[in-house]
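In: Need a 3D model of the sequence below.
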Amino acid sequence: MSTPVTLTFLGGAGTVTGSKFLLTGGDRRVLVDAGLFQGLKRLRLRNRAPFAVDPALLDDVLLTHAHADHTAYLPALVKHGMSAPVHATRPTLELADIVLRDAAHLQMLATGDAIRGGYSKHADPRPLYDLDDVEATLPLMRPRPFDDDVDLGAGVTARWTRAGHILGSASVHVTVGDTTVLFSGDLGRSTHPMLRPRQTPPAARTVLVESTYGSRLHIEPEGPAHEVLAEAVSTTIRGGGQVIIPAFAIDRTEAVLHALADMMAEGRIPVTPVVVDSPMSLRVLDVYRSHPDEMVEPTGSEWLQRIPDLRLTPSTAESKALNDDHRPMIIVSSSGMCEGGRVLHHLARALPHRRNCVVLTGYQAAGTRGRSLAEGSRRIKLFGRYTPVAARVVSDGEFSVHADADDLIAWLADLPAEPETVYIVHGEQRSSQALQERIEQELGWTAVVPTMDEVVRVD
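Out: Here you go, the predicted structure:
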């Protein structure tokens, strides 16, 4: 392709949310990831701003994985005219079906709560999109295999390589004419407790690498795994309290339940009721079970059966009934950053009381309630009111399946050839800059931290 090929950073630049990267060459427009902005209000407002190009002009959308910050903007694009096919691995599309429906449901629920509570600043509050927009999006999905070049037409090909982050996650290698660009997506650690490990993708002239943990290293425990969780559960349950575990529905809930089953079997925590109050998590678990070929070992329900008193609450009535149950128990509920879903009701009930405990199990983005709790806030806003935080709050970082700084450097170093430029994305500014310094010093490569809406040539 003789015309310039450009890359525009429409999200995931200076932030860990809203990942969207637009490749433009001639009259071809390929969007890689379509994430929703979460957290800080200035970022969330971008969800409702006009898109950089007319969505009807997009030719293809390529997804790295199913998390909302990489997929949940899709129905908004379709609502405004996009009809382009959406390509991803089959597990990613199966999970995205769940994620998009949940995102629409949460927006509609939050809008209704704001109207009834009278705390919206908008005269006519409306969700970004609704379930009808999701239904219009799903027929655009096109499953793609790992490790095969897929011809998208007009000189554009794409290839998905396992990234080891969540089920179906991949790095995406895109060729536009003579130009090659590699998008890391979210990378997993060198090993994952359930999934097949990440693999090395083809070389590319331009590489985009995530930097969620670009300034951090995972600390391997010297003693038993998840000791923070074990101590928090034991102390709280024996003290008559409840343990609330906000957990992402995809991958994290499954890992938390696996750990709780192990600890009960080993006698590290008391045998106590465990409630999974997240219909989304239950649907995700079914998807994981349906792809045993992607697992280190098949994941059936055997380990779930090792939790003597496991309760699943798919219905709203069952969830509401928990409000009147003050017995010691563990409640696992989404969302992982405390930004929506049933966990908000559990937090509103549990946080004001010292006997209870909240265990955070993953990265908490700036501007989220989870970040506020992690940083020791004594009050958070729930349903238009400020709720005091008297409960104990702890973080168990061992659940993270994000590559740390060493993992990211190793992934780059394993590439078959040195790229011309590495762009460091999907990270807060400090993390991205720390990774930039390491790439320049240790690999001797040109590394750049792009700004939001920046346009660069990649041809």
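
In: switch to C-alpha atoms for all contacts and neighbour counts from now on
Out: Will do.

In: so how far is residue 247 from residue 231?
Out: To residue 247, residue 231 is 18 Å away according to CA to CA, to the nearest Å.

In: what's the answer for residue 152, then?
Out: 36 Å.

In: who has more neighbours, the two?
Out: When residue 152 and residue 247 are compared for neighbours, residue 247 comes out ahead with 28 against 16, by other CA atoms under 10 Å.

In: who touches that one in this structure?
Out: 253, 256, 332, 333, 334, 335, 336, 337, 360, 361, 362 (CA atoms under 8 Å, 6 or more residues apart in numbering).

In: helix, strand or coil for residue 338?
Out: Three-state call for residue 338 (DSSP: H, G, I helix; E, B strand; the rest coil): coil.

In: can I assume it is in contact with residue 244?
Out: No - contact criterion CA atoms under 8 Å: residue 338 and residue 244 do not qualify, at 10.9 Å.

In: What's the local residue count around the closest residue to residue 95 other than its chain neighbours?
Out: Leaving aside its sequence neighbours, residue 95 sits nearest to residue 66 (CA to CA, 6 or more residues apart in numbering; 5.9 Å). Using other CA under 10 Å, residue 66 has 28 neighbouring residues.

In: The one 10 residues further on too?
Out: Other residues lying near residue 76 total 22 when counted by other CA under 10 Å.

In: Provide a list of residues in contact with it.
Out: Residues in contact with residue 76 (CA under 8 Å, 6+ apart) are 128, 129, 133.

In: Could you also give me the structure for this second sequence? I'd like to compare it with the first:
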Amino acid sequence: MEEESSTVSLRFLGAAGTVTGSRFLLEREGREKCRVLLDCGLFQGLKALRQRNWEPPPFDPVTLDAVVLSHAHLDHSGYLPLLARGGFRGPVHCTPGTADLLGPLLLDSAHLQEEDAERANRHGYSKHQPALPLYTVEDARRALTLVRTHPYGTPFTAGEGLEVTFRRAGHILGSATVDVAWGQGDAARHLVFSGDLGRPGRPILRDPEPVPGADVLLLESTYGDRVHAAWPEEHLARIITRTVHQGGAVVIPVFAVGRAQELLWTLHRLRDEQRLPRVSVFLDSPMAQDVTELYCRHPEDHDVDMRRLTFQARCPLCASERHWVRTAEASRALLSRTDARVILAGSGMATGGRVLHHLKHLLPDARNTVVLAGYQAAGTRGRALQDGAARLRIHGEDVPVRARVETVDGLSAHADREELLAWLRTFPRPPRETWLVHGEPGASEALAATLRERMGWHVRVARDGERVTLE
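Out: This next block holds a predicted model:
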């Protein structure tokens, strides 16, 4: 019988006890052997986590049969260039939307790392001589040649005896839940990985899709201990209006994928409904601009409102009032402006990118406002601002924080506790095992308790490095 001829195991090599570094190694031994990596993410945030990116992986990349990506965010895909440099030459399976996003994301990540290393060497503020990038643009290009795409709902083979199906996760463009099946007939088993599950009723993207069921579930738990605030249109309108009236600038660190597009949509709607004063909106992120164009090219991900407005040639992502800052020279010129303005710039947790120049310039002035639009991981500049830091270290300098710092809740693209539960209630039966991943310990433990008490499910919180047998 199939169960007697093979054993399937899973190793948690990231995103266990933390929200970053998504890597889960699925191994099948016996008559049909294969090794497939679910996600291939970078660790972000605290220095101890980031240092893990520099360590050799706990597996030989050459021995992998395939990588399957849930979506393109760097904490799920950003380790691919290192994997390719280490000798991996198998396919990287993902949806068409994810494939399109991987290009700008991986190339930009590599470029920023090369740029940061060059700056550290030039100014001498690195402890390493010379400072080196984690990976190069050439490494990223090598990884991109391995990408293979599959539409939602169409099964494909990822390794010997493993069949995978993507379904919409509603988190960002191309994001998917990953359904891995092995065995035949009554012996067939399904592992479902939620990836990062999105939220119902959000602009632009379709809602997360139900899955037919799972024997084993890997469930994200980033916000498993809380319920999000309502969509923050009014809060944003108040912040921007107040700052404009006092002659200041609003700077919003944004993720190029997802957050930038939702904010463009929201700001356009506020202006369209005359709930904002006249103010220029600048998108100072070439990658976010490229990604915004990609969002418009994938109608398979669009919700009803986005399809309707696009059909009417009124797409809020292509609105005429936005100003795209493309070149480095134009970005520097933006620093010299003294008029009221709204600046969206990467990165979302202020870990790098052009937003650092804007923060360095604007933080010392009390007329300005920094809007933190979403989760800020421990160890990032965004978290430091959120926690009330009086000074912020930027490019080797201590910058005084006199600007107002506002956190806008409700913009998260992650499902909260109740939204996770609503998705889980669509399962026809409880999974035999549910493992919680992608969460800090408090959030994961809280969600585990909720699932046991309210749904009676067998739930465990994944431990980093743990290996479990699924058969």
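
In: TM value for the aligned chains?
Out: Overlay of the two chains. TM-score (TM-score structural alignment, normalised by the length of the first structure): 0.96; 455 aligned residues with a CA RMSD of 1.5 Å.

In: residue ranges for the helices of the first structure, please.
Out: For the first structure, the helices defined by DSSP state H occupy 41-44, 68-71, 74-79, 90-117, 131-137, 227-238, 252-265, 279-289, 316-321, 343-350, 369-374, 405-413, 429-438.

In: counterpart of stretch 435-451 of the first structure in the second structure, which residues?
Out: The aligned range for stretch 435-451 of the first structure in the second structure is 447-463, by TM-score structural alignment.

In: That should have said stretch 235-253 of the first structure, apologies.
Out: On the second structure, the counterpart of stretch 235-253 of the first structure by TM-score structural alignment is residues 242-260.

In: Quick one: map residue 353 of the second structure onto the first structure.
Out: Under TM-score structural alignment, residue 353 of the second structure pairs with residue 341 in the first structure.

In: wait, residue 177 of the second structure
Out: Counting by TM-score structural alignment, residue 177 of the second structure lines up with residue 171 in the first structure.

In: burial measure for that match, as a count.
Out: When neighbours are counted by other CA under 10 Å, residue 171 of the first structure registers 28.

In: Now do the contacts for it.
Out: So, once contact is read as CA under 8 Å, 6+ apart, residue 171 of the first structure ends up touching 64, 160, 161, 162, 163, 182, 183, 184, 185, 186, 187, 201.

In: now residue 12 of the second structure
Out: By CA under 8 Å, 6+ apart, the residues touching residue 12 of the second structure are 23, 24, 25, 462, 463, 464, 465, 466, 467.

In: What lines up with it in the first structure?
Out: Correspondence of residue 12 of the second structure to the first structure, assessed by TM-score structural alignment: residue 9.

In: how near is that match to residue 357 of the first structure?
Out: The value you get for residue 9 of the first structure to residue 357 of the first structure, if CA to CA is used, is 39 Å.

In: likewise residue 375 of the first structure?
Out: As judged by CA to CA, residue 375 of the first structure and residue 357 of the first structure stand 15 Å apart.

In: between those two, who's got more neighbours?
Out: Neighbour count, other CA under 10 Å: between residue 375 of the first structure and residue 357, residue 357 has more, with 26 against 11.

In: right, and the more buried one touches residue 244 too?
Out: Yes - assessed by CA under 8 Å, residue 357 of the first structure is found in contact with residue 244 at 6.3 Å.

In: what is in contact with the two at once?
Out: By the contact definition CA under 8 Å, 6+ apart, residue 357 of the first structure and residue 244 are jointly contacted by residue 350.

In: residue in the first structure matching residue 83 of the second structure?
Out: Here residue 83 of the second structure is matched to residue 77 in the first structure, going by TM-score structural alignment.

In: Oh, that last question was meant for residue 24 of the second structure, not what I typed.
Out: Checking TM-score structural alignment: residue 24 of the second structure goes with residue 21.

In: Quick one: residues contacting that match.
Out: Each residue near residue 21 of the first structure by CA under 8 Å, 6+ apart is listed here: 7, 8, 9, 10, 11, 31, 32, 33.

In: So which of these belong to strands?
Out: Mapping the contacts of residue 21 of the first structure onto strands (DSSP state E) picks out 7, 8, 9, 31, 32.

In: Which residue comes closest to the second one once chain neighbours are left out?
Out: This points to residue 8 of the first structure. Using CA to CA, 6+ apart and skipping the chain neighbours, the partner closest in space to residue 8 of the first structure is residue 455 (4.4 Å).

In: so that neighbour sits right up against residue 7, yeah?
Out: Yes - using CA under 8 Å, residue 455 of the first structure is in contact with residue 7, at 5.6 Å.

In: Comparing these two, which shows the higher neighbour count?
Out: Legend: neighbour count by other CA under 10 Å for residue 455 of the first structure and residue 7, higher for residue 7 (22 against 16).

In: and the gap between the more buried one and residue 183 of the first structure?
Out: According to CA to CA, residue 7 of the first structure stands 11 Å off from residue 183 of the first structure.

In: got it, and residue 71 of the first structure?
Out: Note on residue 71 of the first structure: its distance to residue 183 of the first structure, by CA to CA, is 15 Å.
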